[in-house]
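>>> Need a 3D model of the following:
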Amino acid sequence: MSGYFKDIAPMRFAPDAEGPAFRAYDPDEVVLGKRMDQHLRFAVAYWHSFGWEGGDPFGGRTFDRPWFPADTMDLAEARADAAFEFFRILGVPYFCFHDHDVRPEGATLTESRDRLNRMADIFARKMADGGPKLLWGTANLFSNRRYMAGAATNPDPEVFAYSAATVRDCLDVTHRLGGENYVLWGGREGYETLLNTDLSQELDHMGRFLSMVVDYKHKIGFKGTILIEPKPQEPTKHQYDFDVGTVYGFLSRHGLEGEVKVNIEQGHAILAGHSFEHEIALAQALGIFGSIDMNRNDYQSGWDTDQFPNNVPEVALAYYEVLKGGGFTTGGTNFDAKVRRQSLDPEDLVMAHAGAMDVCARGLKAAAKMLEEDRLEAARRARYAGWQEGWAQQMLKPGTTLDSIADAAIDRGLNPQPRSGRQEVLENLVNRYV
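Coordinates of the predicted model:
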């Protein structure tokens, strides 16, 4: 054990406690016939919680943690000790990591792979000793300067090959640790200017890369889900994986819509000009919903601030779409969030997660009640009720022509009048639950 969190007791559900405790998150509580922890499937992000040093564009490290800068294997192991101690305090069922989070990069690909496997051995022992399971692993293909022009979309074929080797090694480790998903996040898969970019070639390379990842998944027998995490704008001006709709178009073009799903982050949805619930609902409608990264942005800032969620109504609407679509299968709720650079103490990290877990629990329960009482869905059904009539359904059947519909409209003497969408009424209804 690291001792970094030695003065913090394991969190418990105690709504009336004076000290640190969960106020709303009771993992044993049954919601819609399932335990709350099985609905939410919480995961801690290794990178923000144990890799981020508290810097920003105008200042360096503010956190003073004994494993920083984690540039040796001894420090990497110390960080792992602290991380699993933290997981135990929170009682989370899962964690997530990038390869770069858990080991310092080696001088060669072989050394990097060996270091990752050494850390995977340590993780495996800690997981077997009561630690959490792995929700997903991923490769960091964006931090090193070699990726300044992308990974799969890089104009240099050596970077493409280097990236392929890195993903293979990380997918192997994810498989070995029983990971339930593997995420591809194209942090720099995009371009700054068309003046030096072959857009068509880069998209073809990205599709080829993803197809090979899927083929390799099947070769090694990995049963988890391959996920893409949509991300707009930051840091690349024109990001190829901008939002759920863009990713679906890309998957369809390469015949991968049945193989790959999406990991949707709230902060990325906001940067794309969408709501979180929109991106989840669209992914459900397209059949590619997989998992979520739960965080929020500062609405006065134009970048991805990765703050812990604290808005119950927003979270409730997100989980409403998750539950309406049948809930998570291999996915879950990963806190891709970080404490602010002035939140220096170990307790700050614990309470940031605990508070976020409470917000999610409250949002889940509100969403479940909305579904149970069926008032939102009843209003939606009423709005589209006309489409249940035989003549309306006939319009959508193969063989029906524009001429036949036009003639029928004339024969029926149609003169449709607008009907209220009742938006404010429904917004008021939602507020009764949250």
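>>> C-alpha only now, for contacts and for neighbours.
Noted.
>>> count of residues packed around residue 47?
By other Cα atoms under 10 Å, the residues close to residue 47 number 19.
>>> now stretch 95-103: how far from the chain's centre is it?
Mean-position distance between stretch 95-103 and its chain equals 15 Å (Cα atoms, centre = their mean, to the nearest Å).
>>> before we move on, what about stretch 44-62?
Remark: stretch 44-62 is offset 19 Å from the chain centroid, using Cα atoms, centre = their mean.
>>> Name the residues that touch that stretch?
63-64, 68, 79, 83, 87, 92, 94-98, 101-102, 334-342, 344, 349 (Cα atoms under 8 Å, 6 or more residues apart in numbering).
>>> Tell me the buried residues in that stretch?
Residues 44-54, 62 are the ones in stretch 44-62 that count as buried (16 or more other Cα atoms under 10 Å).
>>> distance between the ends of that stretch?
21 Å (Cα to Cα, to the nearest Å).
>>> Sequence B follows; please return its structure for comparison with A:
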Amino acid sequence: MSADYQPKPEHKFTFGLWTVGSSGADQFATTFPVRGPKTPAELVRLLGEVGAYGVNFHDNDLIPLDATPAEAEQIKKDFRAALKETGLVVPMATTNLFSAQIFKDGAFTSNDPKVRAYSIQKAMRGMDLGAEFGAKIYVFWGGREGTETDATKNPLDGLKRFREALNFLCEYNNSQGYGYKFALEAKPNEPRGDIYLPTTGSMLAFIETLDHPEMVGVNPEFAHEHMAGLNFMHAVAQAWDAGKLFHIDLNDQNYARFDQDWRFGQQNWKQAFFLVKFLEDVGYTGSRHFDAHAFRTEDYEGVKDFARGCMRTYLIFKEKARQFNEDKEIQALLAEITPASGEMEKFEGKFTAEKAAALKAFSFDRNAIAARGLKYEKLDQLLTDLMMGIR
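Down below sits the predicted model:
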């Protein structure tokens, strides 16, 4: 790996238009942005300048909600030209089903059947738009799918409506020949008080109830799992084990806070390290999408610093993961604390009546087993030394 940690196309680093295009406004300064607007084409060129591989978009990041057909065509023409100029690709697209007033009570799960129908219509049009630019992953984040009070909506009705919408859109995907893989993104709360299907594990269970579970996976996000107080890498590992890790959102987040969407690796070095190590060790080949924002303090030069920082930090952790895997002392310690099965091998694997009888009859020296120190403290300190650059 290059010592300067420069991004290359094979790293598949992507950013959403909404990330580098963020004005810096927040709920305490909605009418006081600190960065002026840039066109989608200008944002593509910004990403090309910092070395990104691709750009993703919500439908209305690219085409404003009330744009005329002529305006939409010009925007698409300019966007396509910028993609060609920079060599960036569009791996993923998604639908904004959370900003407009019509989504105040949800989109697919709204109590109003007109809102539910409009949401499916908008998603179909968003899929059409993504397909125009070659996207093969389509993300669904239900930011408004939930409640502030359960007096308003039965969660079983919400799940039924969400399921029916996704089943419909899976069939639309097939009918159009788009070849999308759908990726469902979980979040426990915000903007709703409670969002349905709040974690990646919840989404994985829900997917198995769909008509086309083979078409649907997940898009875990670092910040969202941390908001729920969970270990993000464990959620990603479960998704990978299920064959459902279709996309991933990388950022950073303090536990038990609002959705901070910080630069990747800004806060939680150890969690970020283990995530990168996992992705690289298993050979994940999808995009590494940074769903994060620069600080409100920054101008667009600062936005470039933010984007470069996300990619650089990932590559630093990738190099640290390589060092961990090749460190002789660390690997010897891992071999020691994860011994071979030995005489336990005869009890492993699938059930047989003979195996069960033998295991029930076997005598274990519980105290001797428990007395063995596992040297986890030593291992974790070796990792700390490695991450801090002193080994």
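>>> quick revisit: in strands, which of the buried residues of stretch 44-62 of the first structure appear?
If you go by DSSP state E, the buried residues of stretch 44-62 of the first structure have 44-45 in strands.
>>> is it possible to export the buried residues of stretch 44-62 of the first structure to JSON lines including distance to residue 247 of the first structure?
Formatted as JSON lines, the buried residues of stretch 44-62 of the first structure follow (distance: Cα to Cα, whole Å):
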{"residue": "44", "distance to residue 247 of the first structure": "25"}
{"residue": "45", "distance to residue 247 of the first structure": "23"}
{"residue": "46", "distance to residue 247 of the first structure": "25"}
{"residue": "47", "distance to residue 247 of the first structure": "24"}
{"residue": "48", "distance to residue 247 of the first structure": "25"}
{"residue": "49", "distance to residue 247 of the first structure": "28"}
{"residue": "50", "distance to residue 247 of the first structure": "30"}
{"residue": "51", "distance to residue 247 of the first structure": "28"}
{"residue": "52", "distance to residue 247 of the first structure": "28"}
{"residue": "53", "distance to residue 247 of the first structure": "32"}
{"residue": "54", "distance to residue 247 of the first structure": "31"}
{"residue": "62", "distance to residue 247 of the first structure": "36"}
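>>> Quick check: the farthest pair among the buried residues of stretch 44-62 of the first structure?
Greatest spacing in the buried residues of stretch 44-62 of the first structure, by Cα to Cα: 44 and 62 (21.1 Å).
>>> picking up where we left off before, pick the one among the buried residues of stretch 44-62 of the first structure closest to residue 426 of the first structure.
Of all the buried residues of stretch 44-62 of the first structure, residue 44 has the smallest distance to residue 426 of the first structure: 34.2 Å, by Cα to Cα.
>>> Next, count neighbours for the alignment partner in the first structure of residue 252 of the second structure.
Matched to the first structure by TM-score structural alignment, residue 252 of the second structure sits across from residue 296. By other Cα under 10 Å, the residues close to residue 296 of the first structure number 25.
>>> picking up where we left off before, which members of the contacts of stretch 44-62 of the first structure are positioned in strands?
Per DSSP E, strands hold the following members of the contacts of stretch 44-62 of the first structure: 94-98, 334-335.
>>> The stretch 1-150 of the first structure: helices as residue ranges?
Secondary structure of the stretch 1-150 of the first structure (DSSP state H, counting those that start in this stretch): helices located at 36-40, 46-50, 73-90, 99-102, 109-128.
>>> Could you tell me which residues make contact with the counterpart of residue 133 of the second structure in the first structure?
For residue 133 of the second structure, the aligned position in the first structure is occupied by residue 177, per TM-score structural alignment. Shown in contact with residue 177 of the first structure (Cα under 8 Å, 6+ apart): 120, 123-124, 134.
>>> Kindly recompute the last result at 10 Å.
With contact set as Cα atoms under 10 Å, 6 or more residues apart in numbering, residue 177 of the first structure has these partners: 120-121, 123-124, 127, 133-137, 171.
>>> Now render those residues as CSV, adding neighbour count and distance to residue 247 of the first structure.
Formatted as CSV, the contacts of residue 177 of the first structure follow (neighbours: other Cα atoms under 10 Å; distance: Cα to Cα, whole Å):
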residue, neighbour count, distance to residue 247 of the first structure
120, 20, 31
121, 15, 34
123, 22, 32
124, 17, 33
127, 16, 33
133, 21, 28
134, 24, 25
135, 30, 21
136, 31, 19
137, 25, 20
171, 27, 21
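>>> Could you identify the most distant pair in the residues you listed?
Largest separation among the contacts of residue 177 of the first structure by Cα to Cα: 127 and 171, giving 17.9 Å.
>>> helices or strands next to the longest helix seen in the second structure in the packing?
Identified as the longest helix of the second structure according to DSSP state H is helix 300-326. Applying 3 or more Cα pairs under 10 Å, 6 or more residues apart in numbering; DSSP states H and E, one finds that helix 300-326 of the second structure contacts strand 13-16, helix 17-20, helix 40-50, helix 269-282, strand 288-290, helix 328-337, helix 376-387.
>>> Just to confirm, what residue in the second structure is aligned with residue 412 of the first structure?
In the second structure, the residue matched to residue 412 of the first structure (TM-score structural alignment) is residue 362.
>>> Give me the distance between its match and residue 356 of the second structure.
From residue 362 of the second structure across to residue 356 of the second structure, the span is 10 Å (Cα to Cα).
>>> try residue 221 of the second structure
In terms of Cα to Cα, residue 221 of the second structure sits 41 Å off from residue 356 of the second structure.
>>> and those two? which has more neighbours close in?
Neighbour totals were compared for residue 221 of the second structure and residue 356, and residue 221 leads with 26 against 12 (other Cα under 10 Å).
>>> any idea how far the more buried one lies from residue 135 of the second structure?
19 Å.
>>> Equivalent analysis for residue 215 of the second structure, please.
Taken as Cα to Cα, the span from residue 215 of the second structure to residue 135 of the second structure is 15 Å.
>>> Who has more neighbours out of the two?
Set side by side, residue 215 of the second structure and residue 135 give different neighbour counts by other Cα under 10 Å, the larger being at residue 135 (24 against 18).
>>> these two touch, right, the more buried one and residue 58?
No. Assessed by Cα atoms under 10 Å, residue 135 of the second structure is found out of contact with residue 58, at 11.6 Å.
>>> any idea which of the contacts of residue 177 of the first structure is closest to residue 26 of the first structure?
residue 133 (19.3 Å).
>>> if I pick that closest one, what's in contact with it?
43, 92-96, 123-124, 126-127, 177-180.
>>> Grab the two from those that are most spread out in space.
Largest separation among these by Cα to Cα: 126 and 180, giving 17.5 Å.
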